[in-house]
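Visitor: How does the following fold in three dimensions:
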Amino acid sequence: MNGHKPQKTTLRPYDDVNQTQFIVYADLDETFYSHQITNEEETSIKAFENYMECLVKRHQVLFGVITGSNLDSVIQKLENGSHQIMPHFIACDLGTMLYWVNKNGEFLPDQAWVDRLMKTNFTQSTVNAIIQNLESLYNIEMTAQTQLGSSSFKKNYYYYMIDDHTDTKNIEMIRDLAHNQELGCNINICNPLAGDPEGAYDVDFIPQNTGKAAIIEFINQKFQVDRENTFAFGDSGNDLEMLSKVEHGYLLDNATIDAKKQHEKITTDPYTKGILNILKEHFPM
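Guide: Reported below is the predicted structural model:
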């Protein structure tokens, strides 16, 4: 955002889309990227990329990832996995940062999105004040997360479960304090398969009017794509609002039990195979 040399990927990018007609969004961890890549998943990734290349050329499909991970982590996961092609865009840090991948493999920030961020009052000191009040006034203990890396516009914590009554009251208090400071706050049960602890909630503080769902609204409007031509895929509770912003929103077969209880559309297969089969239903070749 400040003129530094852009980060690059060793993966090749998808072809440019001249006139976007469809958009496909996918969560990263345990959706587009499996933390335990099997031989079957490697085959599915290759099949997905081959199919997506055809969709880009024949149907002007734009494809991107929306994730809680930071950009360094996204690049590392996709380059070290079995992926060969980088998506058109990466919305990282829980949908607070948006980058477009150019033909040279460089990640360029979306300036209009940057302008939106700079108008918010999100600061580390504001988040620190919320955490301090939670602990000193309400005896609600929060544990800072470190595995996703630091971000100027996203601060992550864990809240460890106590009992249903206490958790409900405490989560409501966390949301209230964030709202009073005009911050966004996402709270969802952790998914251990994505590297989180069991028996805990993810608590993410972000600027208002940002996040996974806001990214989808922003990109759909940017390219003037009709809702009926939008797809999204996820695996956990923090993807549900994102799925509600598209016409074709699916949880994958490997999604968390809690998330599946709250969403009707679920694929019959996990990971990229689940995504691929849904796309084949809508774009037969």
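
Visitor: use CA for all of it now, contacts and neighbours both
Guide: OK.

Visitor: Please, where are all the helices along this protein?
Guide: Using DSSP state H, the helices of the chain run over residues 39-59, 71-80, 111-118, 124-138, 164-180, 212-223, 240-243, 257-260, 271-282.

Visitor: Please dump these into CSV; it should also carry distance to residue 1 and mean neighbour count for every row.
Guide: Listed next are the helices of the chain as CSV, based on distance: least, CA to CA, whole Å; neighbours: other CA atoms under 10 Å:
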stretch, distance to residue 1, mean neighbour count
helix 39-59, 28, 16
helix 71-80, 13, 17
helix 111-118, 7, 14
helix 124-138, 18, 14
helix 164-180, 26, 14
helix 212-223, 18, 18
helix 240-243, 25, 21
helix 257-260, 35, 16
helix 271-282, 32, 19
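
Visitor: Please render these as TSV that adds distance to residue 146 to the earlier fields.
Guide: Listed next are those as TSV, based on distance: least, CA to CA, whole Å:
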stretch	distance to residue 146
helix 39-59	28
helix 71-80	12
helix 111-118	22
helix 124-138	15
helix 164-180	20
helix 212-223	20
helix 240-243	24
helix 257-260	24
helix 271-282	25
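
Visitor: Relative to residue 89, which of those is closest?
Guide: With CA to CA as the criterion, residue 89 lies closest to helix 212-223 of those, at 10.1 Å.

Visitor: Residue 44 contacts residue 275, doesn't it?
Guide: No: look at residue 44 against residue 275 with CA atoms under 8 Å: they stay out of range, at 9.7 Å.

Visitor: Can you get me a residue count around the nearest residue to residue 150 once chain neighbours are set aside?
Guide: Take residue 150 and drop its neighbours on the chain: the residue closest to it by CA to CA, 6 or more residues apart in numbering is residue 70, 7.7 Å away. When neighbours are counted by other CA atoms under 10 Å, residue 70 registers 22.

Visitor: One more, so I can put them side by side:
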Amino acid sequence: MVGKEVFAVDAKRCFASTDSTKSLICFDFDETYFPHACEDGQLEDLHGMELYLDRIARQYHVKIAWVTGSDCASLADKMKRAHLTYMPHFIAANLGTELYQITASGERKEIYAWKRFLPVQEEFNERVDGLIDKLSLDGIALQPQTMHGQSMYKKNFYYFPDGGDLTDVLHRVRQAAAAAEVGLNVNACNPRAGDPDGAYDIDFIPLNTGKRAAVRFLASHCMVEPARIYAFGDSGNDLEMLQYAGNGYLVANATEEAKQKHGQMCESPYAAGIQSTLQHFFL
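Guide: Sure thing, here's the model as predicted:
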């Protein structure tokens, strides 16, 4: 069951859709699908890839998803910046805590079946507040993120290393989150996406959500096996999604942290690397 809302982007349409689904292609958005620099060559590659994706969606019965830490308002702004024409069939926003289907006419429909995985919001907020208080008492100060905003089920913070044992600090954050029964994403920030250099993203989300969980849900929803899933990302918060997919790739502009943990990579950055990789599977 879905609830309908028009996506806040003018004159956009969804990629071609067929009745059956044989493959699923999942993209992280920031610094994977969307290059923040928006240089002319990057946008030319991106617009060419849009046409390619629309063709293979129809020819090979492919569904396309954006699986992103951004919210839908931010996505709409970035689509305008890049002059994008097409929207995906699905959007997993706010680190996979929100899941939408996009109709051919550009309507965004919330997939209510996904919401059964979400706790009562007040209970989640209380758990996160208690977790932040505990970490503060333990000498671990987290700074709320203001650029990306907070959502109902994604609470974003930065951790700025102070010269102490970073491994120990992150271990204690993970232990505290597990004790509070709160999901956690930790990865080095990517300054190219607008984050501060040298900081770490600390994102608290409900258990059983996140990018990997969202892709797993979409695979079941579309009746696609992991071997027929193709996923692309650029940073540490994409790694679980890439590892779940049968074909998971980092773009060549990925962060060093991600490259150290995942060996399968595109030969080029952004859309150029994505399209050349997909052409090995979809001519």
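
Visitor: you'd agree the residue nearest to residue 150 of the first structure is up against residue 93?
Guide: Yes: using CA under 8 Å, residue 70 of the first structure is in contact with residue 93, at 4.9 Å.

Visitor: Overlap of the contact sets of these two?
Guide: residue 151 (CA atoms under 8 Å, 6 or more residues apart in numbering).

Visitor: quick one on the thing from earlier: between the helices of the first structure, which one is nearest to residue 202 of the first structure?
Guide: With CA to CA as the yardstick, what comes closest out of those is helix 164-180 (10.8 Å).

Visitor: Could you pull up the residues touching the residue nearest the centre of the second structure?
Guide: Closest residue to the average C-alpha location of the second structure: residue 68 at 2.2 Å, with CA atoms, centre = their mean. Listed by CA under 8 Å, 6+ apart, the contact set of residue 68 of the second structure reads 27, 28, 29, 30, 91, 92, 93, 94, 95, 96, 211.

Visitor: let's see it at 6 Å
Guide: Residues in contact with residue 68 of the second structure, defined by CA atoms under 6 Å, 6 or more residues apart in numbering, are 28, 29, 93, 95.

Visitor: again with residue 255 of the first structure
Guide: 235, 236.

Visitor: Can you tell me how far the corresponding residue of the second structure for it is from residue 189 of the second structure?
Guide: By TM-score structural alignment, residue 255 of the first structure lines up with residue 254 in the second structure. Distance of residue 254 of the second structure to residue 189 of the second structure, computed by CA to CA, to the nearest Å: 11 Å.

Visitor: shared neighbours, the two?
Guide: When contacts are counted by CA under 6 Å, 6+ apart, residue 254 of the second structure and residue 189 have no shared neighbour.

Visitor: So what would you say the end-to-end distance of stretch 195-202 of the first structure is?
Guide: Termini of stretch 195-202 of the first structure sit 11 Å apart (CA to CA).

Visitor: and it, which stretch of the second structure?
Guide: The aligned range for stretch 195-202 of the first structure is 194-201, by TM-score structural alignment.

Visitor: quick one: contacts of that stretch?
Guide: When contacts are defined by CA under 6 Å, 6+ apart, stretch 194-201 of the second structure is touched by residues 158, 159, 160, 186, 187, 188, 189, 191.

Visitor: Make sure the fourth one is actually in contact with residue 202.
Guide: In other words, residue 186 of the second structure. Yes: the pair residue 186 of the second structure and residue 202 qualifies as a contact (CA atoms under 6 Å) at a distance of 4.9 Å.

Visitor: So these two - more neighbours on which side?
Guide: Shown here are residue 186 of the second structure and residue 202; by other CA under 10 Å, residue 202 has more neighbours (24 against 18).

Visitor: Now do the same contact list for the more buried one.
Guide: Here residue 202 of the second structure is in contact with 157, 158, 185, 186 (CA under 6 Å, 6+ apart).

Visitor: Likewise for residue 228 of the first structure?
Guide: The contact partners of residue 228 of the first structure, taken as CA under 6 Å, 6+ apart, are residue 247.

Visitor: counterpart of the residue nearest to residue 150 of the first structure in the second structure?
Guide: When the second structure is aligned by TM-score structural alignment, residue 70 of the first structure is paired with residue 71.

Visitor: Relative to residue 175 of the second structure, how far out is that match?
Guide: Using CA to CA, we find residue 71 of the second structure at a distance of 28 Å from residue 175 of the second structure.

Visitor: cool, and residue 72 of the second structure?
Guide: Using CA to CA, one obtains 31 Å as the distance from residue 72 of the second structure to residue 175 of the second structure.

Visitor: before we move on, what about residue 2 of the second structure?
Guide: Taking CA to CA, one finds residue 2 of the second structure at 36 Å from residue 175 of the second structure.

Visitor: Over to residue 261 of the second structure?
Guide: To residue 175 of the second structure, residue 261 of the second structure is 21 Å away according to CA to CA.

Visitor: so what's residue 153 of the second structure up against?
Guide: Applying CA under 6 Å, 6+ apart, we find residue 153 of the second structure in contact with residue 205.

Visitor: re the thing from before, report whether the expected contact of the match of residue 70 of the first structure with residue 94 is present.
Guide: Yes: at 5.2 Å, residue 71 of the second structure and residue 94 qualify as touching, with contact defined as CA under 6 Å.

Visitor: where's residue 127 of the second structure relative to residue 206 of the second structure, distance?
Guide: Taken as CA to CA, the spacing of residue 127 of the second structure relative to residue 206 of the second structure amounts to 10 Å.

Visitor: Residue most distant from the centroid, the second structure?
Guide: Relative to the C-alpha centroid of the second structure, counting by CA atoms, centre = their mean, residue 137 is the outermost residue, at 31.4 Å.

Visitor: ok, now how distant is it from residue 276 of the second structure?
Guide: 50 Å.

Visitor: ditto for residue 33 of the second structure
Guide: Distance of residue 33 of the second structure to residue 276 of the second structure, given as CA to CA: 14 Å.

Visitor: Distance of the nearest residue to residue 76 of the second structure once chain neighbours are set aside relative to residue 108 of the second structure?
Guide: Spatial nearest neighbour of residue 76 of the second structure, chain neighbours left out: residue 9 (5.7 Å); criterion: CA to CA, 6+ apart. For residue 9 of the second structure, the distance to residue 108 of the second structure equals 11 Å [CA to CA].

Visitor: Good, we can wrap up now.
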